[in-house]
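K.L.:
just coords:
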């Protein structure tokens, strides 16, 4: 048994506006199938998408805290000119430069209209076929331990594990990477960005949740009440949800 990541969940005061931003940023479309705004490839809503991780922008009443998110997106580019053009276009859409202590680096750090940090990377061969989202990046203290947990939790393949970083990608070699980067500091507030996981048809969601707990996940009460998904945290406290099969 294993779960599949199906989307990146972003909390927002104005889910429609943030959803439109990300749709334009990625060259995708924004769909409103319910009370959230889902961002996925154009051509009609397909969920779960077999290749990409969509973005589900969920309305919440609280603004983002001043603390940097411990989970963020990296966007891929194909050339220096593409990187410069993308940064300019994103700023025109409402992104703002962000200083997270990155110093002099070849990538550009921005924040979306509600302050969620993300990076526009310089061209890298490893991301040449990921699509617009190169990676979902998780700040952590112990990449090896995170790789052990997430390598058992989801059906993605482990690509790299060192003391400073670890990465996984779908077994089919498509879509973005999930990366764990050793980063100073500790998690102090709930993230505005997290992963949503889904069982495969025929699998038992409750059994999957129990399996995650045995791996080191912890239950999480955010006041969500009686909902058809389960909120958990990984061993370093990053929130994620196990969704119900529709």
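P.N.:
On my side now, so go ahead. A quick note: this is a predicted structure, and the numbers were derived from the prediction, not measured.
K.L.:
can we go C-alpha only for contacts and neighbour counts from here?
P.N.:
Will do.
K.L.:
Check the spacing between residue 175 and residue 234 real quick.
P.N.:
Per Cα to Cα, to the nearest Å, residue 175 is found 22 Å from residue 234.
K.L.:
Helices of this structure, start to end?
P.N.:
15-26, 80-93, 143-153, 205-215 (DSSP state H).
K.L.:
Turn the ones you listed into a markdown table, including mean neighbour count.
P.N.:
Putting these into a markdown table (neighbours: other Cα atoms under 10 Å) gives the following:
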| stretch | mean neighbour count |
| --- | --- |
| helix 15-26 | 20 |
| helix 80-93 | 15 |
| helix 143-153 | 20 |
| helix 205-215 | 16 |
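K.L.:
Select, out of the ones you listed, the one closest to residue 182.
P.N.:
Residue 182 sits nearest to helix 143-153 of all the helices of the chain, at 6.1 Å, using Cα to Cα.
K.L.:
Need the residues that contact that closest one.
P.N.:
2-3, 140, 157-158, 161-168, 180-182, 212, 215-216, 234-236 (Cα atoms under 8 Å, 6 or more residues apart in numbering).
K.L.:
quick one on the thing from earlier: out of the helices of the chain, flag the one nearest residue 40.
P.N.:
Using Cα to Cα, the nearest of these to residue 40 is helix 15-26, at 7.4 Å.
K.L.:
the inter-axis angle of the closest one versus helix 80-93?
P.N.:
Counting by axes from the mean of the first three to the mean of the last three Cα atoms, to 10 degrees, helix 15-26 lies at 160 degrees to helix 80-93.
K.L.:
related to what we said a few turns ago, which of the contacts of helix 143-153 fall in strands?
P.N.:
140, 157-158, 161, 165-168, 180-182 (DSSP state E).
K.L.:
any idea how far residue 55 is from the closest residue to residue 16 other than its chain neighbours?
P.N.:
Leaving aside its sequence neighbours, residue 16 sits nearest to residue 37 (Cα to Cα, 6 or more residues apart in numbering; 6.0 Å). Distance check for residue 37 against residue 55: by Cα to Cα, it reads 8 Å.
K.L.:
alright, now check it against this:
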């Protein structure tokens, strides 16, 4: 499949405000801002190929997100500095049942969960974002669906988590983490794929995706859900 990961989209009641929070925290550049949408992009030396897009919504957050970000750290001091910087910018520590773990769980100013990890060798080349984590009832199955869409091979397959890694070896991993709870309602975070061939729509459906709504000729985007009902979008060049 000639598609690639393009964006991580985060629904936001105040897109510009949330974009500024994440721009400051990650050290990424705010590249677009309007009442409806804001974008931040990584610097060239970060290694991440994704844009973070903050899209306006009037729908308040009511449940734990099924997608979240893990942030990397280079030392215990760096981890503490990142947590302190996040909290001073509007984040807060939260308890989601993590108990005694070496990473710190926070919520951003719109209550989106994220983790600041302790130093890990696996993320030494990841840049600011260590991983995009997706809750999954069947991690291996979901990873096998997403691997050909992203062209990221499976780098680790364990009972609790299956990991895809960019072939460049840089940037965040895409991780599918086993949970027992099924998806309820629309996700506040979703992935965008970029493609240039309308035939990709049929190939994605054949791989196990479900088309949402109807497609129009020459439409700039097509909406799907993956095998566990996570929304995602295929974008075509304008």
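P.N.:
Sure thing, it's come through. Quick caveat, the model's predicted, so the values are computed rather than measured.
K.L.:
quick one: TM-score?
P.N.:
Here the TM-score for the pair of chains, by TM-score structural alignment, normalised by the length of the second structure, is 0.92; 233 aligned residues with a Cα RMSD of 1.9 Å.
K.L.:
circling back: export the helices of the first structure to JSON lines and tack on distance to residue 242 of the first structure?
P.N.:
As requested, those are exported to JSON lines (distance: least, Cα to Cα, whole Å):
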{"stretch": "helix 15-26", "distance to residue 242 of the first structure": "21"}
{"stretch": "helix 80-93", "distance to residue 242 of the first structure": "31"}
{"stretch": "helix 143-153", "distance to residue 242 of the first structure": "11"}
{"stretch": "helix 205-215", "distance to residue 242 of the first structure": "7"}
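K.L.:
So for residue 68 of the first structure, which of these sits nearest?
P.N.:
helix 15-26 (17.8 Å).
K.L.:
what residues does the closest one touch?
P.N.:
12, 28-30, 36-40, 56-59, 89-90, 93-94, 112-114, 132-133.
K.L.:
corresponding residue for residue 80 of the second structure in the first structure?
P.N.:
When the first structure is aligned by TM-score structural alignment, residue 80 of the second structure is paired with residue 84.
K.L.:
Sorry, slip of the keys, the one I care about is residue 186 of the second structure.
P.N.:
In the first structure, the residue paired with residue 186 of the second structure according to TM-score structural alignment is residue 190.
K.L.:
so who does its match touch?
P.N.:
Residue 190 of the first structure touches 238-239, counting by Cα under 8 Å, 6+ apart.
K.L.:
likewise residue 134 of the second structure?
P.N.:
Residue 134 of the second structure makes contact with 66-68, 174-177 under the criterion Cα under 8 Å, 6+ apart.
K.L.:
The residue nearest to residue 16 of the first structure and residue 14 touch, don't they?
P.N.:
No: in terms of Cα atoms under 8 Å, residue 37 of the first structure does not count as a neighbour of residue 14; the distance is 9.8 Å.
K.L.:
what about the residue nearest to residue 16 of the first structure, distance to residue 117 of the first structure?
P.N.:
Where residue 117 of the first structure is concerned, residue 37 of the first structure sits at a distance of 19 Å (Cα to Cα).
K.L.:
And for residue 244 of the first structure?
P.N.:
29 Å.
K.L.:
Could you do residue 61 of the first structure as well?
P.N.:
Counting by Cα to Cα - residue 61 of the first structure and residue 117 of the first structure are separated by 19 Å.
K.L.:
Counting neighbours, go ahead and name the busier of those two.
P.N.:
When residue 61 of the first structure and residue 117 are compared for neighbours, residue 117 comes out ahead with 24 against 9, by other Cα atoms under 10 Å.
K.L.:
Any figure for the gap between that one and residue 193 of the first structure?
P.N.:
Here residue 117 of the first structure is placed at a distance of 10 Å from residue 193 of the first structure (Cα to Cα).
K.L.:
which residues do those two both contact?
P.N.:
Joint contacts of residue 117 of the first structure and residue 193 (Cα under 8 Å, 6+ apart) are 69, 72.
K.L.:
ok, of the contacts of helix 15-26 of the first structure, which come out buried?
P.N.:
Neighbour counting by 16 or more other Cα atoms under 10 Å classes 12, 28-30, 36-40, 56-59, 90, 93, 112-114, 132-133 among the contacts of helix 15-26 of the first structure as buried.
K.L.:
Could you tell me which of those belong to strands?
P.N.:
For these, secondary structure assignment (DSSP E) places 12, 29-30, 37-40, 56-59, 133 in strands.
K.L.:
Columns distance to residue 153 of the first structure on top of those, output as a markdown table?
P.N.:
Shown next, in a markdown table, are these (distance: Cα to Cα, whole Å):
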| residue | distance to residue 153 of the first structure |
| --- | --- |
| 12 | 27 |
| 29 | 30 |
| 30 | 29 |
| 37 | 27 |
| 38 | 24 |
| 39 | 25 |
| 40 | 24 |
| 56 | 21 |
| 57 | 24 |
| 58 | 24 |
| 59 | 27 |
| 133 | 22 |
